[in-house]
Structure formats: C-alpha cells, structure tokens
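> predicted structure and sequence below. I'll ask about it afterward.
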Amino acid sequence: MTRKRARAPSTRAATSEATAAEDNSSTVAKHSLVIAGHSTSVSLERIFWEALKAASEEEGCSLAGLVARIDAGRGRANLSSALRVYAMERALGRKSG
C-alpha cells in the first residue's frame, strides 16, 4: 500500500502570511537610540513604539528624550520592560507625562 506524502505549504502562501504578519502591531521592531551618550538598540512590538511616539509628541520631546527619561527612572528593570510598562500605564491613565 502506497502512502501519500503530506504537502508542504506553498511558498506563495507562506510569503503572504509573513507579509501580513509584518503589518501586525505585535511584530517586533528594533530602534537604535542614543541614551546618555551611548548608542543602544531596543526591540519592542510596533504597538508600543506607536504609543511611545505619541507620548513623546504629546510631551513635546523626541522619542529618544522620552526613552532616556524612562531609562533614568527604571531601576533594575530592563529597558524594554520599562518602556512597555510606561506605555501601558499611560494607556490606562496612570501616567500623565
């Protein structure tokens, strides 16, 4: 008895799924910033970058300036976590700038 082999997904389908995922707000994006004179890269989901950019515009500062301020007050938390928490607290109305 001959068994049929399972077919792998087509390349075209996989490519369009990847393209759709790139537009998703949960896709991780890396930004390079200078904080306190040091270059660093931070990876966050796009939705958090959007929230941080909106916050920086509302506060009249650059994105790098906002990130530097959050960095200065983050304590032992890693920077990515501190940025996510800041964005969520702001979205929930717990931070006003």
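Structure's in. What do you need?
> when you work out contacts or count neighbours from here on, use the C-alpha atoms and nothing else.
Will do.
> list the buried ones in stretch 18-35?
For stretch 18-35, the buried set under the neighbour-count rule, 16 or more other C-alpha atoms under 10 Å, comprises 28, 33, 35.
> in strands, which of the residues you listed appear?
28, 33, 35 (DSSP state E).
> against that first model, consider the following:
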Amino acid sequence: MVASTIRTADNPTDDRCSLTDWQHAAQRALTALGEQWTTTAGPRPGRKLLAGCLHQGLRLAREHRLELDWLTEAGRCRAAGSGRGVGDVPPGWR
C-alpha cells in the first residue's frame, strides 16, 4: 500500500523513483527473502518463516512480474509440510 501510494503520488521532484528503480528494488527484496529462507541457521527454520517468505515473495513476483526463482522450491516445501528442502521433511511432518 505504501509503495503504491508513493508510486502514484503527484510529486514533481527530481528524486522520484522510476519504474526501473522499483523493479530493481523488488528484485533485490525477492533475493533477500530467498537468502533468508535458505540460510537460516538450524535444521528446521520453521513453517512460519517459510510462509512469511512465500507470502512476501509471491506478492513481489506478481506485482513486478519477477521470475519465481526460489519460490518454486519453497512452494514445494510448504506443500510437503517442511520448512527446508522437499527431501528434508522431518519424519513427524509427513
């Protein structure tokens, strides 16, 4: 909502972000979310973390037409009930 308001504001200043700027920022944010999910310490980073990263990542990908990258694997993990890799589903989560 904030980004949408800023993008559509009638502001004639020279420091206004271009569509390309927004696209690059969205890609950086999507990459950071993926790194957060894949590099979280511990054997089970948790379903909450996975769900949060997926929710934010999918929204960024949709709004900015980004490649799904890590989101595909994360979606498979969510469907399998794991917080990590599909093959790493803990026995109690199957």
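Happy to help now that I have it. Every value quoted in this text rests on a predicted model; they were computed, and no experiment measured them.
> TM-score for the pair, please.
Here the superposed chains carry a TM-score of 0.29, computed using TM-score structural alignment, normalised by the length of the second structure; 39 aligned residues with a C-alpha RMSD of 3.4 Å.
> flag every buried residue along the helix or strand where W49 of the first structure lies.
If you go by DSSP states H and E, W49 of the first structure is part of helix 46-59. For helix 46-59 of the first structure, the neighbour count (16+ other C-alpha under 10 Å) marks 46-49, 51-53, 55-56 as buried.
> check these and tell me the two furthest apart.
R46 and S56 (15.3 Å; C-alpha to C-alpha).
> give the buried residues for the strand or helix carrying L33 of the second structure.
Using DSSP H and E, L33 of the second structure maps to helix 19-39. Going by neighbour count (16+ other C-alpha under 10 Å), the buried part of helix 19-39 of the second structure is 23, 26-27, 30, 33-34, 37-38.
> and of those residues, the nearest to V2 of the second structure?
A26 (13.8 Å).
> can you tell me the closest non-neighbouring residue to the closest one?
Nearest non-adjacent residue to A26 of the second structure, counting by C-alpha to C-alpha, 6 or more residues apart in numbering: L60, 6.3 Å away.
> hey, where'd the strands end up in the first structure?
So, for the first structure - with DSSP E - the strands run 28-35, 38-45.
> quick one, which of those is nearest to A21 of the first structure?
Among those, the nearest to A21 of the first structure by C-alpha to C-alpha is strand 28-35 (10.1 Å).
> what does that closest one contact?
Residues from elsewhere that reach strand 28-35 of the first structure, judged by C-alpha atoms under 8 Å, 6 or more residues apart in numbering: 39-46, 64-65, 67-68.
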